[in-house]
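> With the input below, show me the fold.
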Amino acid sequence: MTYCVGMIVDKGLVLMSDTRTNSGVDNISVFRKMFSWQVPGERMIAVMTAGNLATTQAVVSKLEERTKEPDERETTLLNGPTMFSVVSEIGKLLRSTIEERQTANGDRGKGRFTASMIVAGQIAGMEPRLFMIYPEGNFIEASWDTPFFQIGETKYGRPIIIRGYDRDMSFEDAVKLLMVSFDSTLKANLSVGLPLDLLVIEKDKFAPTHEHRVTAEDEYFNSISSGWGDALKSAFHSLPGYTFEPKE
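Take a look at the predicted model:
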């Protein structure tokens, strides 16, 4: 399983993903699920993946090949005129890859090769944009009403983000919020695990503002984890107590 979050704030974009993949409790591996490409001063694009690992690796490999050996007839990550056009091409590539693998495996392949993606980035002269692509290749864009996207194991960390998110929050607070969201997910689901990959993209910089891999030894993440647990216990005990005594 996977947990990835892409969030848009006034200052730019904040992305975080876990790295755990598993095919059963005795077959757990670490694979990167966040990838980025940039043209200095012109564009910065990042992709996070969830779903069948073979499918997502194939899509990312094809994206890499297109950037290294561009075809003027194809829209790539590095030549697409808008983020919309770039995401449209990624969606088509995802859909075709899934269809290829399902066809090759016949009835055995139905439903096995699905995947979804979060795409975030900015092209010069335009605003930062955030999209979520479904296995069918269609996609939606983040808005004021939906300022963040999650893929993978979403339910445990979602309430944290909904309660804590603010569009004008600082990058530092956005990272803290995602740390809490991921800690809650890690505590509740063993299929999501460390290390975590963090990427911050500031508006109009077209380069990573901050990149970091969060490991089990990360002091800040560990302090967030223990501090959040203590804060929850304190908040719980501060709530009015329930009584079995009848009201007079």
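> can we go C-alpha only for contacts and neighbour counts from here?
Will do.
> Sort out which residues of the helix or strand hosting Ile162 are buried, please.
Using DSSP states H and E, Ile162 sits in helix 158-164. Across helix 158-164, burial judged by 16 or more other CA atoms under 10 Å covers Arg158, Ile160, Ile161.
> just stretch 103-116 next, same as before
Neighbour-count burial for stretch 103-116 [16+ other CA under 10 Å]: Gly109, Phe113, Thr114, Ala115, Ser116.
> now the other sequence, so there's something to compare against:
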Amino acid sequence: MTYCLGILLRSGLVLASDSRSNAGVDQVIHVRKLAFLPVASGCSVAIMSAGNLATTQAVVSTLQEKSGSGLAGLDIAAAKTLFEVASIVGAALRAIAERDGSYVAAYGDAAASFLIGGQMAGEEPRLFQIYAASNFVEATDRSPFLQIGETKYGKPILVRALTIETSLEEAAKLALLSFDATLRSNVSVGMPIDLLTYVADSFSTGGIKTIEVHDPYWMALRDAYGKGLAALIDSLPTP
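Reported below is the predicted structural model:
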């Protein structure tokens, strides 16, 4: 299991993913699930993945290796819009699933899903979710966040507090609190967290930070939130 979160804002994007991969209770490894796609110059696109690790790695590696190849439907560098990028990722996922699915079925589920977020030249920042069936949806101003993996525990705070007008700083804070709720509730989601804050029109990948379990800000945020929530509950009227 994993948890990946993408948030679309007027001011940019916040993307976050955990790092735990499980193949049984005694086969736990840490894997980076956030990567950057080699799109055209002047563009910036990140991809996050959940599901079968072999499938997700095959899709990302295929996209990286075929970039600039000129192959129709696989050359991510030829994409002009993020919609085209999402279409190419979906096509690569479908091809890998068709190639490997029947062989993997006897041992487990080969399904995978992805979040694609970034900005192409001439466009505003956009965010897409690619389903296991390789079709996809886009985040909107009314639904400004998308999740894959273990989604239910981290969703309530986002629904209550997040809007497309939220600042990058506040959205990053909400993203980490969403991960805190998920980590507390599901042991198959684990640290470290890769957190990317992307400023609109910057076309920069420099806003990425890896947050370890003993990161001072992470520890202070969890502690303050827990104490604040307890104090709020104490202040509410009893039924």
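> How alike are these chains, TM-score-wise?
Here the superposed chains carry a TM-score of 0.95, computed using TM-score structural alignment, normalised by the length of structure 2; 239 aligned residues with a CA RMSD of 1.6 Å.
> list the helices and strands the helix holding Ile162 of structure 1 packs on?
helix 171-188 (3 or more CA pairs under 8 Å, 6 or more residues apart in numbering; DSSP states H and E).
> In structure 1, where's the longest helix?
helix 83-105 (DSSP state H).
> So which bit of structure 2 is whichever helix or strand comes after that helix matched to?
Next helix or strand after helix 83-105 of structure 1 toward the C-terminus (DSSP H and E): strand 115-123. Mapping strand 115-123 of structure 1 onto structure 2 (TM-score structural alignment) gives residues 112-120.
> any residues touching the matching stretch, and which ones?
4-6, 13, 15, 42-53, 55-56, 80-82, 86, 93, 125-132, 134, 146-148, 198, 200-201, 203 (CA atoms under 8 Å, 6 or more residues apart in numbering).
> What does Leu196 of structure 2 correspond to in structure 1?
Checking TM-score structural alignment: Leu196 of structure 2 goes with Leu199.
> residue range for the one helix or strand Tyr220 of structure 1 maps to in structure 2?
Assigning secondary structure by DSSP H and E places Tyr220 of structure 1 in helix 219-238. The alignment of helix 219-238 of structure 1 onto structure 2 (TM-score structural alignment) spans residues 216-235.
> re the thing from before, the helix holding Tyr220 of structure 1 - contacts with which helices or strands?
Going by 3+ CA pairs under 8 Å, 6+ apart, helix 219-238 of structure 1 lies up against helix 171-188.
> now the angle from the helix it packs on to helix 219-238?
Comparing the axes of helix 171-188 of structure 1 and helix 219-238 via axes from the mean of the first three to the mean of the last three CA atoms, to 10 degrees yields an angle of 70 degrees.
> after superposition, how close is helix 171-188 of structure 1 to structure 2?
Superposing on structure 2 places helix 171-188 of structure 1 at an average distance of 0.7 Å from its equivalents, by mean CA distance after the TM-score superposition for structure 1.
> and Lys173 of structure 2, what pairs with it in structure 1?
Aligned by TM-score structural alignment, Lys173 of structure 2 pairs with Lys176 of structure 1.
> how far away is that match from Ser23 of structure 1?
Going from Lys176 of structure 1 to Ser23 of structure 1 by CA to CA, to the nearest Å gives 31 Å.
> and if you look at Asn52 of structure 1?
According to CA to CA, Asn52 of structure 1 and Ser23 of structure 1 sit 10 Å apart.
> Repeat that for Trp144 of structure 1.
Distance from Trp144 of structure 1 to Ser23 of structure 1, by CA to CA: 37 Å.
> more crowded one of Asn52 and Ser23 of structure 1?
Each of Asn52 of structure 1 and Ser23 had its neighbours counted (other CA atoms under 10 Å), and the higher figure belongs to Asn52 (17 against 10).
> which residues does that one contact?
For Asn52 of structure 1, the contacting residues are Arg112, Phe113, Thr114, Ala115, by CA under 8 Å, 6+ apart.
> looking at structure 2, which of these still make contact?
Retained contacts for the contacts of Asn52 of structure 1 in structure 2, judged by both residues aligned by TM-score structural alignment, their matches' CA atoms under 8 Å, are Arg112, Phe113, Thr114, Ala115.
> List just the nearest of these to Glu74 of structure 1.
For those, the minimum distance to Glu74 of structure 1 (CA to CA) is 22.7 Å, reached by Ala115.
> ok, and the closest non-adjacent residue to the closest one?
Distances taken as CA to CA, 6 or more residues apart in numbering place Gly51 nearest to Ala115 of structure 1, at 4.1 Å, with adjacent residues excluded.
> Show the contacting residues for the one you found.
Residues in contact with Gly51 of structure 1 (CA under 8 Å, 6+ apart) are Met1, Thr2, Phe113, Thr114, Ala115, Ser116, Gly152.
> The last one -> structure 2?
The reference is to Gly152 of structure 1. Checking TM-score structural alignment: Gly152 of structure 1 goes with Gly149.
> Now do its match against Met191 of structure 2, distance only.
Per CA to CA, Gly149 of structure 2 is found 15 Å from Met191 of structure 2.
> re the thing from before, just the closest of the buried residues of helix 158-164 of structure 1 to Pro240 of structure 1, please.
The closest of the buried residues of helix 158-164 of structure 1 to Pro240 of structure 1 turns out to be Ile160 (CA to CA; 22.2 Å).
> just checking, Val45 of structure 2 touches Leu13?
No - under the criterion of CA atoms under 8 Å, Val45 of structure 2 makes no contact with Leu13, lying 10.7 Å away.
> Please say which of these two ends up with more neighbours.
Using other CA under 10 Å as the criterion, Val45 of structure 2 and Leu13 rank with Leu13 on top: 27 against 24.
> quick one: secondary structure of that one?
strand (DSSP: H, G, I helix; E, B strand; the rest coil).
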